[in-house]
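>>> got a predicted structure here, sequence first:
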Amino acid sequence: MSHDEDKQHTDQPGKVGPAGGWGSMRGMTELFGRSWPTPGVIETLGRQNKPGGFMCASCAWSKPPNYSHFEFCENGAKKTLWESTSARCTPAFWDDHTVTELLDWTDHQLESTGRLTQPLRYDPDTDRYVEVSWEEAFDGIAEVLKDLPRESVVFYASGHAGLEASYLWALLARLYGNNNLPQSSNMCHETTSVGLKKVIGSPVGTVIWEDLAETDCYFFFGQNPGSNSPRFLHPLRDAKERGAKIVTFNPIREQGLVSFVDPQNPTAMLTGEETKISDQYHQLRAGSDIAAILGICKAVIEADDAARAEGREGPIDWPFIEEHTIGFDTFIDRARTAEWKTITDECGLTEADLRDAAQVYMEAERVIGVYGMGLTQQAGGADNVAMLVNLLLLRGNIGRTGAGVCPVRGHSNVQGQRTVGIAEKTNLVPMDKLRELFDFDPPEKDGTHIVDAVEGILDGSVRAMLNLGGNLVRAVPDTGRIQDAWREQDLTVSISTKLNRSHLHPGKRSYILPCLARSEVDEQATGNQYISTEDSFSLIHGSIGHRSPASEHLKSELAIVAGIAERVTEPNAHRPWRDWVADYGKVRDLIEATYPDDFRDYNKRMNQPGGFWRENPAHFRKWQTESGKAQFTTPDRLNALAFERIEGRYTLMTMRSNDQFNTTIYGHSDRLRGIEGTRDVVLMNEADMAREGLEHGDRVALVGDAGDGIERRLGALSVIRFEIPEGTVGSYYPEANVLMPLSLHDAASKTPGSKGVPVRIERDEAA
């Protein structure tokens, strides 16, 4: 695409068509042409998210029992096409390239080299990776690990690996001698695990699949199904067809919550018939959800006060509150005394806006509160989550059919990995069961969160990072500071399918271990193996691949974990690693023995359509909190930011395009925002542009404004005029991570504040 064509596509950003439809089909087709997948990929897509097939390796949206012919979305298809590419990054690639040379490559270019085919070791003398055997790799890793202090080693996991490999990964870490098990949820939804646990006693959402068909209202906060969970658009369309209401709060007007054309509906595709998604769309300022939700609650309480004064029944569910909650008296006093002007000044919405939203809430019988990282990735993320729970508790909208709290997770098994023991907090793991099953004394000290681990890399106390998936150097905050420190480690290990930026910052000893994709045959001694995953609704699904592996030298994630463990841990009859590799069902038996309530009849139920449910007590109004009741929380702040809003300081939201998944960049088309051909942009309100003397297309730099004395800068960005609140700007993740201080995170969960980063704007003279 030429520069002129790029400019034509970005002159009117935000002027885009509906989510889904022909745009979605074009997005998949264009990636098909770029990735050149191997034969049979259409058949592979037909097996996606179905019993007897494989579970999508993209988002964690649920897989319904009444699945359709094509049970995948644009992003799920892109993930499968990307991994099914015919391109191969063989050891011969390094004959022509050095690691230093590749530092100038984009993330998209790195992954476009194709699937990794053989184990690799970094050779510092030549600045290249060289081929090694699996035995050499495992022996080399063990050699370093055996000499390191146990507390200096970190076992990170992305949300990709299945439950079986994840369980063994956690066991490996504890047998090695620590609980240093940070996971990708540390960077996105750990706020949910901590925040929900405190107020309703459950670390996960209360909604199940059947609730979606019964609800008559959705309230969305900081979640974008168009890019992050497109299959959610189908139940939203169904809800609209039966007359349900949808109210959205999001700083950016995201097309997936505006309108949708179902790509699986021939009539809709031919006619362009759109489903209008949101009945109300409120673009609040970034970080101000607490104020907006307090305003809605205030309007509901005022309506209830007026009704009761007249002897009528009001909208508040008083019997539910009296039986099931504590803390309401303090909360209602806070809402009553809050000034409307203070609320509206903070969130940038009008009193009428918030009263309109409250009216929909009061008229609805069954409400689901949906949220994403717009709530969790804030310095006050746990306060955001608690405020949404306050709103739902007001009318008893937790613990009954068609209602509940619905956090939408990102990576496909990010929630499940926590379920089977990848956790740095010892109180979350049944250590007594591990002691009994595996004949060892598990370490009792809590391990490292990802923020702790990165701080340890910076100060030198972390000497080794073993990564079960992921691209951590690119994904963490403060990337500019992390990259050089990463190389100072004694050992870095990456279990990966493709080349990524983390590989370009090798430790003193560094290995890349290539693994199978989820859609590929995992042939072991007892045949092709099933793995399993957990979705956002706590449903467990079996998954089995059918494609031929990209290379005969690839190993499964579970086999790689066992290969390392066999060399690092002492031999013991209670830990037959090779038997577990031969038959993954034996690992599932161990998971069931460790978590009998969650995984009853695991092997028998794993492949039932729609998965089997890990029951959630809060769904049944059983509150496993300290008080035994659901907790109203009284906010002591009206925004979730860690800084003051002052003149010249902007609140940066990092964002993803619909042409990426986490740090994987499929291409440079953000179709749903009307931005094509580039990711080097900053989205700005027109009034802010005028104050800064900027025109659409001007080049600027974003400069960190955390006040900690550390210089952070992201330059060569084109200003994009966009419908976004004043004082809020947007730029792409992971590129903008360089602007985010490691210290900027939620106080309760340490989740980085990616949706509330303080920045200033400067003209970029170098550009």
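Everything's here; your move.

>>> could you use CA atoms for every contact and neighbour count after this?
Noted.

>>> now the strands: where do they sit in the stretch 301-450 of the chain?
Shown for the stretch 301-450 of the chain, the strands assigned by DSSP state E, counting those that start in this stretch span residues 325-326, 367-371, 404-407.

>>> list the buried residues in stretch 575-586.
Burial within stretch 575-586, assessed by neighbour count using 16 or more other Cα atoms under 10 Å, is assigned to R575, W577, W580, V581, A582, D583, Y584, G585.

>>> could you do stretch 589-605 as well?
Applying 16+ other Cα under 10 Å to stretch 589-605 flags 589-595, 598-600, 602-603, 605 as buried.

>>> do the same with stretch 346-363
By neighbour count with 16+ other Cα under 10 Å, stretch 346-363 contains the buried residues 346-351, 353-358, 360-362.

>>> residue nearest the centroid of the chain?
Among the residues of the chain, the one closest to the centroid is G410, at 3.0 Å (Cα atoms, centre = their mean).

>>> do you know how far that one is from N662?
G410 is 8 Å from N662, where distance means Cα to Cα, to the nearest Å.

>>> what is the longest helix along the chain packed up against?
Assignment by DSSP state H gives helix 289-309 as the longest helix of the chain. Judged by 3 or more Cα pairs under 8 Å, 6 or more residues apart in numbering; DSSP states H and E, the packing partners of helix 289-309 are helix 328-337, helix 340-347, helix 351-363, helix 381-394.

>>> now tell me what touches the last one from outside.
Meaning helix 381-394. Applying Cα atoms under 8 Å, 6 or more residues apart in numbering, the contact partners of helix 381-394 are 191-192, 194-196, 199, 289-290, 293-294, 296-297, 316-317, 321, 367, 369, 375-376, 398, 404-405, 632-633, 635, 640, 746-749, 751.

>>> swap the cut-off to 6 Å and go again
Outside helix 381-394, the residues that touch it by Cα atoms under 6 Å, 6 or more residues apart in numbering are T191, G195, I290, I316, L375, F632, D746.

>>> give the burial count for the first one, as a bare number.
Applying other Cα atoms under 10 Å, we find 33 residues neighbouring T191.

>>> here comes the other one, which I'd like you to weigh against the first:
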Amino acid sequence: MTAPRKGRVKPFEGPAGGWGSVRSLADILPRERLGPVALAQLARQNKTEGFACVSCAWPKPADAHPAEFCEEGAKATAWELTTLRTTPAFFQEHTLTALRGWSDYDLEQHGRLTHPLCYNRETDRYEAISWDEAFAAIGEALRPISPKAVAFYSSGRTSLEASYMYGLMARMFGNQNLPDSSNMCHESTSVGLKAAIGVPVGTTRLEDFDHADALFFFGHNTGSNAPRMLHNLRSCRKRGVEIVTFNPLRERGLERFTDPQNPIEMTTLRETDISTQYHQLKAGGDIAAIMGMAKFLIEWDDAASAAGAPPVLDHDFIDQHTKGFEDFVALVRSTTWKTIEKESALSRSAIEEAAQVYADAKAVMAIYGMGLTQHVKGVDNVRMLVNLLLLRGNIGKPGAGPMPVRGHSNVQGQRTVGITEKTELVPIERLEQQYGFSAPREKGLDTVETCRGVIDGSVKAFVGLGGNFLRAVPETEAMERAWPNLEVSVQIATKLNRNHLFPGKVTYLLPCLGRIERDVQASGPQAVSVEDSTSCIHGSRGKIAPASEHLLSEPAIVAALAKRLLPANPKVDWDAWTADYGLIREAIEETYPEIFPDYNARLFTPGGFWKGNKAAERIWLTESGKAEFFTPKSLNAAGFEDADKRFRLITLRSNDQFNTTIYGYHDRFRGVKGTRDVLFMNVADMLAEDLTEGEIVALESDAGDGVRRRREGLIVTPYDIPRGCLGAYYPEANVLIPIEHHADESHVPAGKSVPVRIARG
């Protein structure tokens, strides 16, 4: 049994925000050896003419707070601005094999990469190389490989400009193998919303918070993953908006909040209660819970009709704008309360309380995260949520509609400009006319398919534009074993991470500028752009000195790779694009004229400029031309049945991390400090398993595929979590997720309900 990292677990009694956020910021700045220069940059964060936060995609308001950053955003900024450096000399002291014993935190904490590096297999070390040598060698290594065998991955932090160039390069090379961060999180949204309402993104914007009568949350930890939203939630509660939360764990940000920017609240320790109802349903129980609410709404509507009272459902909207209502109603009527209560682990009375709030509200926003999308039936989860909204016409009016909360700061925007494996999502004919080439029509590889290809050897080369792919994906052990078989591995990054420690036969590590750093090209200082969760486009301009004089920008690196990889094309001037990013934006505007008119002129519009959304106008771009009700075949979104000794594992993010980036070992809201080797468990389940607090156990996969997957050294910790469910930290728990345990249709790894058993010894 692997010894766990020692730490302590002590319940946290405070609110989200407050002095805890201030202390967290005070801790990370000196740890990164930052002074006044960092504070000056924080003042520019998420401001017009400033820079877009490098962590989450929460919108940037036109009227910003004095400090328009949250605790997590401040950590991300400090992480990028760190004065610590990982130079070539570091790799003379450490082999890659030895570095695999380092933690994720220690690898990135060592500091920013400063030079382009090439892996020397004989010494098992990275060595410095010139940019020209690196680009020439990469092009020479990639060109002979079949385009179908090369994957071009991109992280959701990559700008719109670099993403557009990257997708174009891949298609001109001959494939649409463009897996990205969205494949791992909100692809279920993209598939589910598009099928239901004709657009793959949410329909709401920041101003909708001012018009909503009720907010319904599903599967989102706002306090850790989008803390700036807490200001909107606080404002809603101050005017009496009901907030109903469905989530297996009680997350502090959806319970209580103290505004760090409010002097009265800080000095008096005053708190705002956020959720007016909090329902801890079983992992995978969302379809059942929504089915229960729908059952009440339909029954109440029947009673109102019989009594001659005003209807509960919006029949005018349903008749004019939807299809499939009768089939859905028939399913709702035939579903028993026994089944609903069993699958949701909620009582009928609790669901009735939530349904009553929904019925009383004139405008409802449905806000959700990966607690809906990362299940085998994740797409069904999204579609059931749309069903609920359609019943009372809660799409296409102020204060109403779905609001998926995205992770990485431009993960939604990448899709907008062509980072997708799906031909139907890209204006292929327009690209061909614009650039004079024959684009591939064959569907490319998504993240799950790329992982399969790495394991079975059909993927022979991988180019990563940011991210920590090998750490973020499931089936960790098999992926790490297979990665060295790649013919070519190219990683573009700012810091060292675990993916970089598993080289292919030819491997290059290319350090890039961060978004906060000054990017000066031939035409002068440059700006880039990103799209937030609400489909608003924002300009971003870095002003701090680069971490090293040897760094190149992401657009410059992509352009240099393209020039080495592709034959010359008179219609694509990669050098001109590198010299002036405004020309890239003009090219994007030509490809997507409906979305980006006057792109350069609107780049720094306060609050961003909205790209539009047809469903928000009640124009449904579905096959039927109407919004589609959906009839699920199962109320269990987990994709597997409960069995004796089998648990549903929920992978969790800490308050001290963003995706695979670990900022430290203090998950303040859950009371965990000094360790990530924790197994959160219901007390009744502990008694049933004869486990005691602090006992060290392992988790083993119970997927039934005969593959042994094991996560050792977990500290049993009693926690307020539904029976039959466990919690453990991501990405360390990814070793337990089979590559084939993913959402139907969307292929999102189903990390929110993983079948596992507890093992001793």
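Okay, I see it. Bear in mind that the values here come from a model prediction, so they are computed numbers and not experimental data.

>>> let me see the TM-score of these two.
Here the TM-score for the pair of chains, by TM-score structural alignment, normalised by the length of structure 2, is 0.99; 759 aligned residues with a Cα RMSD of 1.2 Å.

>>> A464 of structure 1: which of the strands of the stretch 301-450 of structure 1 is closest?
Among the strands of the stretch 301-450 of structure 1, strand 404-407 comes nearest to A464 of structure 1, with 32.9 Å by Cα to Cα.

>>> give me the mean deviation of the closest one from structure 2.
Compared with structure 2 after fitting, strand 404-407 of structure 1 has a mean deviation of 0.4 Å; criterion: mean Cα distance after the TM-score superposition for structure 1.

>>> before we move on, the earlier item: of all the strands of the stretch 301-450 of structure 1, which one comes closest to K445 of structure 1?
So among those, strand 404-407 is nearest, using Cα to Cα, at 29.7 Å.

>>> quick one: the closest one aligns where in structure 2?
Counting by TM-score structural alignment, strand 404-407 of structure 1 falls onto residues 401-404 of structure 2.

>>> re the thing from before, most widely separated two among the buried residues of stretch 575-586 of structure 1?
Farthest pair in those (Cα to Cα) is R575 and G585. Separation: 14.9 Å.

>>> any idea which element the equivalent of T44 of structure 1 over in structure 2 lies in?
Taking TM-score structural alignment, the alignment pairs T44 of structure 1 with Q41 from structure 2. According to DSSP states H and E, Q41 of structure 2 maps onto helix 36-42.

>>> do W577 of structure 2 as well
Using DSSP H and E, W577 of structure 2 falls in helix 574-579.

>>> same thing with I455 of structure 2?
Using DSSP H and E, I455 of structure 2 falls in helix 447-456.

>>> then N180 of structure 1?
Counting by DSSP H and E, N180 of structure 1 is found in no helix or strand.

>>> which part of structure 1 lines up with stretch 709-717 of structure 2?
The alignment of stretch 709-717 of structure 2 onto structure 1 (TM-score structural alignment) spans residues 712-720.

>>> what about G704 of structure 2, neighbour count?
As a burial measure, G704 of structure 2 scores 8 neighbours (other Cα under 10 Å).

>>> what separation do you get for it and N659 of structure 2?
Using Cα to Cα, G704 of structure 2 is found at 28 Å from N659 of structure 2.

>>> need the max-distance pair from the contacts of helix 381-394 of structure 1.
It's I316 and D746 that sit farthest apart of those, by Cα to Cα, at 30.7 Å.

>>> which residue packs closest to V568 of structure 1, ignoring adjacent ones?
Leaving aside its sequence neighbours, V568 of structure 1 sits nearest to A142 (Cα to Cα, 6 or more residues apart in numbering; 5.2 Å).

>>> any idea what that neighbour aligns with in structure 2?
A142 of structure 1 maps onto G139 in structure 2, by TM-score structural alignment.

>>> that match is in what secondary structure piece?
helix 131-142.

>>> the aligned partner of L672 of structure 1 in structure 2 - how many residues pack around it?
Residue correspondence to structure 2 (TM-score structural alignment): L672 of structure 1 is matched to F669. Counted with other Cα under 10 Å, residues neighbouring F669 of structure 2 total 23.

>>> dump the residue contacts of F669 of structure 2.
F669 of structure 2 makes contact with F12 under the criterion Cα under 6 Å, 6+ apart.

>>> is it correct that it falls within a helix?
Yes. Under DSSP: H, G, I helix; E, B strand; the rest coil, F669 of structure 2 falls within a helix.

>>> surely K323 of structure 2 touches T631?
No. Contact criterion Cα atoms under 6 Å: K323 of structure 2 and T631 do not qualify, at 11.5 Å.

>>> that older thread, just how off-centre is the helix holding G139 of structure 2 within its chain?
Offset of helix 131-142 of structure 2 from its chain centre (Cα atoms, centre = their mean, to the nearest Å): 32 Å.

>>> for that helix, give me the average deviation versus structure 1.
Helix 131-142 of structure 2 versus its aligned partner: 0.5 Å mean (mean Cα distance after the TM-score superposition for structure 1).

>>> and that helix, what does it pack against?
With contacts defined as 3 or more Cα pairs under 6 Å, 6 or more residues apart in numbering; DSSP states H and E, helix 131-142 of structure 2 has these neighbours: helix 554-565.

>>> mean deviation, the helix it packs on versus structure 1?
Mean for helix 554-565 of structure 2 is 0.5 Å (mean Cα distance after the TM-score superposition for structure 1).

>>> for V700 of structure 1, give its distance to E5 of structure 1.
For V700 of structure 1, the distance to E5 of structure 1 - Cα to Cα - is 21 Å.

>>> out of those two, which sits in the busier spot?
V700 (22 against 11).

>>> spit out the contact partners of the counterpart of that one in structure 2.
Under the alignment by TM-score structural alignment, V700 of structure 1 pairs with V697 in structure 2. For V697 of structure 2, the contacting residues are G713, L714, A759, R760, by Cα under 6 Å, 6+ apart.
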